[in-house]
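Chemist: Structure here, sequence nowhere to be found:
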């Protein structure tokens, strides 16, 4: 079953309790890191039946919001240095946020410094609009992204 997996035995954390907020606890003037985390925490890893949260690929602390510049920075940590799915994880984050956030936000998605052997290349691909659009137009890649985004919503 684990034949061909890059990381056949990932460390899996217990699922965290979902934050319960009333509408008046959300900010009216923008988004906060916790709100964004709630949007993306259940994205499934492309290789495993676990979420990015469970694999500690993503955490609340890895999201920064700058309201003055309408910028959001998400930094994720692949489970291994040579993760071949880092670009797919970034595409999943970008696709999910595109459907959840107002259009005026600029989203930067990066791998954590030192967490990937090809960090510069991954960061460049994930933040190049033309590359992202081209990747999401590929039917097979789009299907994989959609499966990762929507697998836990059912």
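Modeler: Okay, I see it. All values reported here derive from a predicted model rather than from experimental measurement.

Chemist: Going by C-alpha atoms from here, please, whenever you check contacts or count neighbours.
Modeler: Will do.

Chemist: Tell me where this structure has helices.
Modeler: 33-40, 86-100, 119-126, 129-137, 139-150 (DSSP state H).

Chemist: do you know which of the ones you listed lies nearest residue 65?
Modeler: With CA to CA as the measure, helix 33-40 is the member of the helices of the chain nearest residue 65 (6.2 Å).

Chemist: another structure for you, compare them:
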């Protein structure tokens, strides 16, 4: 546990989120940030924004099309996974599976977060909280990947794989104790 986390002085203006059928109407970096900024840290009374765990530069939104497929597949090969939020399930692309097997274009949202300390024991819970909030308010047509930023956690690779493993994520969301902890974090 980080006994003395640094509180960031954030001056990001608030924006009003427009929802239709409880889903975000406009998917932009600003709206995704607004959706995530008030998630509470599991160990502190502060938000992820207050602690600098999330920021706008860690949010990437895009479309995978045939023109950028090589770049994306190269990235997937390095990462070994890419998550999909299709009907609230995450699917993984593994090495040797072409993204084109899934059809194009693919809308995606990548969220990178930075734990307050490199050995944060709550990093997985923070990632699950981010993922649950996105699954709740983002249309199912978006592929969502939540991961710990490179070189910011001692178990970054293992945790990133867990955060984007559909079976582990679904099992976590079926575990009442974990869901209760996540719900305490969500605004």
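Modeler: Noted; the coordinates are in hand. What you see is a predicted model; the values in this text were computed from it and never measured.

Chemist: hang on, the earlier thing: tabulate the helices of the first structure (CSV), appending mean neighbour count and distance to residue 57 of the first structure.
Modeler: Below are the helices of the first structure laid out as CSV (neighbours: other CA atoms under 10 Å; distance: least, CA to CA, whole Å):
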stretch, mean neighbour count, distance to residue 57 of the first structure
helix 33-40, 17, 11
helix 86-100, 20, 9
helix 119-126, 17, 15
helix 129-137, 14, 20
helix 139-150, 17, 14
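
Chemist: export these to CSV and tack on distance to residue 62 of the first structure?
Modeler: What follows is those, written out as CSV (distance: least, CA to CA, whole Å):
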stretch, distance to residue 62 of the first structure
helix 33-40, 9
helix 86-100, 13
helix 119-126, 15
helix 129-137, 21
helix 139-150, 19
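
Chemist: residues in contact with the spatially most central residue of the first structure?
Modeler: In the first structure, the residue lying closest to the centroid (CA atoms, centre = their mean) is residue 93, at 3.2 Å. By CA atoms under 8 Å, 6 or more residues apart in numbering, the contact set of residue 93 of the first structure is 40, 43, 109.

Chemist: corresponding residue for residue 118 of the first structure in the second structure?
Modeler: The equivalent of residue 118 of the first structure in the second structure is residue 155 (alignment by TM-score structural alignment).

Chemist: and the gap between the equivalent of residue 12 of the first structure over in the second structure and residue 54 of the second structure?
Modeler: Aligned against the second structure by TM-score structural alignment, residue 12 of the first structure finds its counterpart in residue 7. As for residue 7 of the second structure, its distance to residue 54 of the second structure is 12 Å (criterion: CA to CA, to the nearest Å).

Chemist: So for these two, which residue has more residues nearby?
Modeler: A side-by-side neighbour count of residue 7 of the second structure and residue 54, using other CA atoms under 10 Å, places residue 54 first with 22 against 13.

Chemist: how about residue 132 of the second structure, what's its match in the first structure?
Modeler: Aligned by TM-score structural alignment, residue 132 of the second structure pairs with residue 95 of the first structure.
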